[in-house]
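Trainee: Here is the input, now give the coordinates:
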Amino acid sequence: MRYDTNFRCIRDEVSLGEWEARVQLAACYRLVDLFGMTDLIYNHITVRIPGTEQLLINLYGLLYKEITASSLVRIDVEGNILWKPETDYGINVAGYVIHGAIHKARPDVASVIHTHTRAGMAVSSMACGLLPLNQTGIRFHGRIGYHDYEGPAIDKDERDRLVRNLGEHNALILRSHGLLTCGPDIPQAFNLMYQLEMACRAQVDAMAARTELIVPSDEVLARTVHLYKPGTRRPYGVLEWPAMIRLLEAEGAKSGFPHYAT
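Mentor: Below is the predicted model of the structure:
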């Protein structure tokens, strides 16, 4: 069995668009690890290869901090593997059941991120869901979907219900499970996941304090939500992405793992 992580670089074997997508996706995996949003080898992030209906996803067995541009697997929306490195690692079925459904139903979505963080799982287990307790949480008020738990996401019959519960939103709480965000590109999907994770952590901390919680007025909630819509001021994540890459480069130099863009 071959389970090494020394993958040859395929930069010259794919289109420029695919390579750039691979580099951004590998960077996103590393950033999710850097910000403490990983769960061993589980979970997945996908991106659509520009100009195609094909997706890139991680090998099932690698740590996020091990993922490189050349280790990513090319699949179709039904989960059929079109190309992968020479390794016995495969892909996680739940990766294409969840992600493939969204990519197929939402042509506006280029990237999907799914996590099992401690705070995300905690809020996903609360009947109240995500509360608008602070500015970070308020941006999701009325702009997040909820999907009831049906067991591990390996049944394609669940796809229609998942897509229906996401609706036109770019954030979804999978009850008793975890978090999901999506967006028109990787930077926006990542930024949304970061904000959702921070909102969940803040809610868990506030509720653990066992004191009366404050919720702003409906007028303030509506105004805040409007101001954080991508089309109101700016698409959040695009301006932040170069800074995230600089952070990743600085941290990567100390990690000892292969550079993500190889």
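Trainee: drop to CA atoms for contacts and neighbour counts, all remaining ones
Mentor: OK.
Trainee: looking at it, A94 is touching E158, isn't it?
Mentor: No. Using C-alpha atoms under 8 Å, A94 is not in contact with E158, being 10.9 Å away.
Trainee: Between these two, which has more neighbouring residues?
Mentor: Under the criterion of other C-alpha atoms under 10 Å, the comparison of A94 against E158 puts A94 first, with 18 against 15.
Trainee: distance of the more buried one from D160?
Mentor: Distance, A94 to D160, using C-alpha to C-alpha, to the nearest Å: 14 Å.
Trainee: And the longest helix seen in the chain, what's buried?
Mentor: Assignment by DSSP state H gives helix 186-208 as the longest helix of the chain. Within helix 186-208, the residues that qualify as buried are 186-194, 196-204, counting by 16 or more other C-alpha atoms under 10 Å.
Trainee: center of this protein, which residue is that?
Mentor: Centroid-nearest residue in the chain, with C-alpha atoms, centre = their mean: I113, separated by 1.5 Å.
Trainee: For A105, give its distance to A206.
Mentor: Going from A105 to A206 by C-alpha to C-alpha gives 36 Å.
Trainee: Sequence B follows; please return its structure for comparison with A:
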Amino acid sequence: MTSAEFMSEQAVREDLAAVYRLIARFGMDDLIHTHVSARLPQEPDKLLINRYGDLFREVTPESLLVIDHDGDQVRGTQAPINTAGIVIHTAIHAARPDAMCVVHTHTVAGVAVSCLDEGLLPLNQTALLFHGRVSYHAFEGIALDRDEQVRLVADLGTNNTMILRNHGLLTVGRSVGEAFGLMYNLEQACKMQLAAMAAGAKLVIPPESVQARTVGQYDADPDGAAGLEWQALRRLAAMAF
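Mentor: Presented below is the predicted three-dimensional model:
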């Protein structure tokens, strides 16, 4: 049993609401669109997701809805839920028992990189966090059809990062904090890549041996950076806009 499975529902609600507010704070929201979900630790077939129509900065622990893997709201007053959010998130949570949290964004930088044939390039240490671990899913139109779920899950495989072609970014975490940390860094890597490409000069890509070494250094995390980062982000999320 993972540490996430010992969390209370309220703790998960608080973490997930913090992610919504952080996405808004860092400018990664898209009005009322896109979505973040978290599995309920004591009910693994149930998910928390946002109420469609709320701005991300408005999301609170209490406003999050509980849905099952069929996308049906199973508690509380019925409220609108983004259909694309249901299709994408229920598919991944159902297929990946390790998926505690799934984050999906439509940022300018993320969508721009999703439109590039080469996708994410291993240009810098931020991008190398994802070395060999990025999946790609072809654009099939707005994710409203359930039959796309099979292909979406197959393309993601065991990776925790996926670029949805012509669409946006998606990350999966064993915890809410891990999923957000991956998304923040993926967004930064996309921004850095576009800035480097805009210079119009020849790009310098580290050799494969350095790429592999760098991702190994991230995995080792000798300073416990991931945990410290999420604690700091929770403090930031608690601050007023």
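Trainee: tm score of chain vs chain?
Mentor: For this chain pair, the superposition-based TM-score is 0.93 by TM-score structural alignment, normalised by the length of structure 2; 234 aligned residues with a C-alpha RMSD of 1.5 Å.
Trainee: which bit of structure 1 covers stretch 119-136 of structure 2?
Mentor: With TM-score structural alignment applied, stretch 119-136 of structure 2 matches the range 129-146 in structure 1.
Trainee: Could you give me the buried positions within the matching stretch?
Mentor: Neighbour-count burial for stretch 129-146 of structure 1 [16+ other C-alpha under 10 Å]: 129-130, 132-133, 136-141, 143-146.
Trainee: Just the ones of those residues in strands?
Mentor: If you go by DSSP state E, these have G145, Y146 in strands.
Trainee: the strands in the stretch 151-262 of structure 1, which residues?
Mentor: Taking DSSP state E, counting those that start in this stretch to define them, one finds strands in the stretch 151-262 of structure 1 at 171-174, 178-183.
Trainee: how about those strands in CSV, adding distance to L16 of structure 1 and mean neighbour count?
Mentor: Conversion of the strands of the stretch 151-262 of structure 1 to CSV gives the following (distance: least, C-alpha to C-alpha, whole Å; neighbours: other C-alpha atoms under 10 Å):
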stretch, distance to L16 of structure 1, mean neighbour count
strand 171-174, 30, 26
strand 178-183, 21, 26
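Trainee: Let me see the ranges of the helices in structure 2.
Mentor: Under DSSP H, structure 2 gives helices at 9-25, 83-95, 108-114, 148-156, 176-198, 208-220, 225-238.
Trainee: could you dump these to TSV with distance to H33 of structure 2?
Mentor: Formatted as TSV, the helices of structure 2 follow (distance: least, C-alpha to C-alpha, whole Å):
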stretch	distance to H33 of structure 2
helix 9-25	11
helix 83-95	9
helix 108-114	14
helix 148-156	19
helix 176-198	16
helix 208-220	31
helix 225-238	20
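Trainee: Tell me which of these sits nearest to G53 of structure 2.
Mentor: Closest to G53 of structure 2 of the helices of structure 2, according to C-alpha to C-alpha: helix 83-95, at 12.3 Å.
Trainee: what about the closest one, distance to the chain center?
Mentor: 13 Å (C-alpha atoms, centre = their mean, to the nearest Å).
Trainee: Ok, stretch 97-106 of structure 1 next?
Mentor: 13 Å.
Trainee: against structure 2, where does that stretch fall?
Mentor: Using TM-score structural alignment, stretch 97-106 of structure 1 pairs with 87-96 in structure 2.
Trainee: if we can go back for a sec, just put the buried residues of stretch 129-146 of structure 1 in JSON lines and tack on distance to V215 of structure 1.
Mentor: Putting these into JSON lines (distance: C-alpha to C-alpha, whole Å) gives the following:
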{"residue": "G129", "distance to V215 of structure 1": "14"}
{"residue": "L130", "distance to V215 of structure 1": "12"}
{"residue": "P132", "distance to V215 of structure 1": "6"}
{"residue": "L133", "distance to V215 of structure 1": "5"}
{"residue": "T136", "distance to V215 of structure 1": "13"}
{"residue": "G137", "distance to V215 of structure 1": "11"}
{"residue": "I138", "distance to V215 of structure 1": "9"}
{"residue": "R139", "distance to V215 of structure 1": "13"}
{"residue": "F140", "distance to V215 of structure 1": "14"}
{"residue": "H141", "distance to V215 of structure 1": "11"}
{"residue": "R143", "distance to V215 of structure 1": "17"}
{"residue": "I144", "distance to V215 of structure 1": "17"}
{"residue": "G145", "distance to V215 of structure 1": "20"}
{"residue": "Y146", "distance to V215 of structure 1": "21"}
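Trainee: Just name the closest of the buried residues of stretch 129-146 of structure 1 to C28 of structure 1, please.
Mentor: C28 of structure 1 has its nearest neighbour among the buried residues of stretch 129-146 of structure 1 in T136, at 20.9 Å by C-alpha to C-alpha.
Trainee: what residues are up against the closest one?
Mentor: Going by C-alpha atoms under 8 Å, 6 or more residues apart in numbering, T136 of structure 1 touches Q195, L196, M198, A199.
Trainee: Could you do E208 of structure 2 as well?
Mentor: Going by C-alpha under 8 Å, 6+ apart, the list of residues near E208 of structure 2 is empty.
Trainee: Which residue in structure 2 aligns with L166 of structure 1?
Mentor: So, by TM-score structural alignment, L166 of structure 1 is matched to L156.
Trainee: List the contacts of the residue nearest to the centre of structure 1.
Mentor: I113 of structure 1 makes contact with H44, I45, T46, L180, T181, C182, A189, F190, M193 under the criterion C-alpha under 8 Å, 6+ apart.
Trainee: Map the fifth one onto structure 2.
Mentor: Taking TM-score structural alignment, T181 of structure 1 has T171 as its aligned residue in structure 2.
Trainee: Could you find the closest non-adjacent residue to its match?
Mentor: Using C-alpha to C-alpha, 6 or more residues apart in numbering and skipping the chain neighbours, the partner closest in space to T171 of structure 2 is T161 (4.5 Å).
Trainee: Hmm, the one you found is touching R133, no?
Mentor: Yes. At 6.5 Å, T161 of structure 2 counts as touching R133 under the criterion of C-alpha under 8 Å.
Trainee: quick revisit: which of the residues in the match of stretch 97-106 of structure 1 are buried?
Mentor: Residues of stretch 87-96 of structure 2 classed as buried: V87, I88, H89, T90, A91, I92, H93, A94 (neighbour count, 16+ other C-alpha under 10 Å).
Trainee: Distance of the third one relative to Q211 of structure 2?
Mentor: This points to H89 of structure 2. H89 of structure 2 is 31 Å from Q211 of structure 2, where distance means C-alpha to C-alpha.
Trainee: one step back: I75 of structure 1: which of the strands of the stretch 151-262 of structure 1 is closest?
Mentor: I75 of structure 1 lies closest to strand 178-183 among the strands of the stretch 151-262 of structure 1, at 18.0 Å (C-alpha to C-alpha).
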